[in-house]
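J.: Below is the sequence, then the predicted model.
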Amino acid sequence: MSALTYPEVGATRLGPLPDGYHHLHHRARVGRGRADFEAAGAAVTGWRMHRISGAAVRASAARAEAGVRVRVSLGVGPIRFTAPCRVVWAAYEQDRIGFAYGTEVRHPERGEESFVVELADDGTVWFTVMAFSRPAAWYTRLAGPLVPVAQRWYARRLGTTLRRIVGEGRTERV
């Protein structure tokens, strides 16, 4: 198994995020109630949210669990970036479902990213992306400030996609 490329493994689980990295925190409301929470959690941990958002995902298991190897590819045509990762933690709790993966060798960044769905006391379902990263490849160093912009755009896209998945499931349940 390839080694993770950063020492702060698991820092996205409860925080704080480590110094020396770019930090990303995006939170989006994606639904309401237990059924929406469960639908969102399944879409996140079963890779569906990523795939519908446009990423190609190859994982060593059908759902996120610690140790699962994941290769996420983004791009258009021949311009595709592949990011090898490993799930470093997963949570399947009463009001919190999600996981984080960390970067492995040949990933264009170094760091960790988590994708978590939470059911708040008022019934609101929240989706949060939290990450810390820094460039690991020449092209991500060269891209400089464009990388965090792209990461924020993708986090917003994931939230929008998850809201749509949950909404479609709600109409099917009616």
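T.: Thanks, I have the structure now.
J.: Please make it C-alpha for all contacts and neighbour counts, starting now.
T.: Noted.
J.: Next up, the contacts around the one residue sitting closest to the centre of the chain.
T.: Among the residues of the chain, Phe115 comes closest to the average C-alpha position under C-alpha atoms, centre = their mean, at 4.0 Å. By C-alpha atoms under 8 Å, 6 or more residues apart in numbering, the residues touching Phe115 are 44, 98-100, 127-130.
J.: cool, and Asp122?
T.: For Asp122, the contact set (C-alpha under 8 Å, 6+ apart) is empty.
J.: just checking, what's the longest helix in the chain?
T.: helix 146-173 (DSSP state H).
J.: Please, where are all the helices along this structure?
T.: Going by DSSP H, the chain shows helices at 11-14, 34-45, 48-52, 138-143, 146-173.
J.: And here is the other one:
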Amino acid sequence: MTHVPPGLTYPEAGATARRPLPAGYHHLHEVGYLGRGRPLFEAAADAVLSWRMHRAAGVRVPAATPRAAPGVTVDLSLGLGPLLQASVTCAVVWAVREERRAGFAYGTLPGHPACGEESFVVTLDGAQDVRLAVTAFSRPAHWSTRAAGPLVPALQRRYARHCVRVLRAEAARRAT
């Protein structure tokens, strides 16, 4: 279910749930293997939807935001100590919790240095393999992200791979 929160900085709300991704943006699609089995899938799905994956990856998510759900606005902050902090506000545009697929996407709100959407979806296939797919489309919305040029997509890819590693460990710990 897609929910279009007011104030999104892009018109293609929910596009990470469909293909193709919209033109005019940098596209990211990273898929990582997490392991095997229903218990691992359940643990990974819960970690994604409860923000535990984000927190384990070093992103601060307010405790008042217990789960990702359409319409939820979340203030995310990331940084190295108090001097190097970046805070952004996003809104969840869709979320899904099915037998073999669980995850959500959030989109950018005013003040975010980028413009676009990012999704985090855990799947369980017929062979019982569990994967995390991180899909995004974005473009610079601030002079600093425009100035950073190709560094921004590289950092997005690095963050997506970091999420896979963190979720792999988090889900394995909780699935046992």
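T.: Everything's here; your move. Keep in mind it's a predicted model, so treat the numbers as computed, not measured.
J.: TM between them?
T.: TM-score of the superposed chains, computed with TM-score structural alignment, normalised by the length of structure 1, equals 0.94; 171 aligned residues with a C-alpha RMSD of 1.2 Å.
J.: how far does the longest helix of structure 1 sit from the chain's center?
T.: The chain centre lies 11 Å from the centre of helix 146-173 of structure 1; the measure is C-alpha atoms, centre = their mean, to the nearest Å.
J.: residue in structure 2 matching the residue nearest to the centre of structure 1?
T.: Mapped onto structure 2 by TM-score structural alignment, Phe115 of structure 1 lines up with Phe120.
J.: any idea what sits nearest its match, other than its immediate chain neighbours?
T.: Excluding the flanking residues, the one nearest Phe120 of structure 2 by C-alpha to C-alpha, 6 or more residues apart in numbering is Val134, at 4.8 Å.
J.: What residue, apart from its backbone neighbours, is nearest Pro62 of structure 2 spatially?
T.: Spatial nearest neighbour of Pro62 of structure 2, chain neighbours left out: Asp75 (6.9 Å); criterion: C-alpha to C-alpha, 6+ apart.
J.: The one you found -> structure 1?
T.: In structure 1, Asp75 of structure 2 lands on Arg71 (TM-score structural alignment).
J.: number of nearby residues for its match?
T.: Number of residues near Arg71 of structure 1 (other C-alpha atoms under 10 Å) recorded here: 18.
J.: Surely it and Val57 touch.
T.: Yes: Arg71 of structure 1 lies in contact with Val57 (C-alpha atoms under 8 Å); the separation is 5.8 Å.
J.: related to what we said a few turns ago, who does the longest helix of structure 1 touch, helix- and strand-wise?
T.: In terms of contacts (3 or more C-alpha pairs under 8 Å, 6 or more residues apart in numbering; DSSP states H and E), helix 146-173 of structure 1 is packed against strand 22-32, helix 34-45, helix 48-52.
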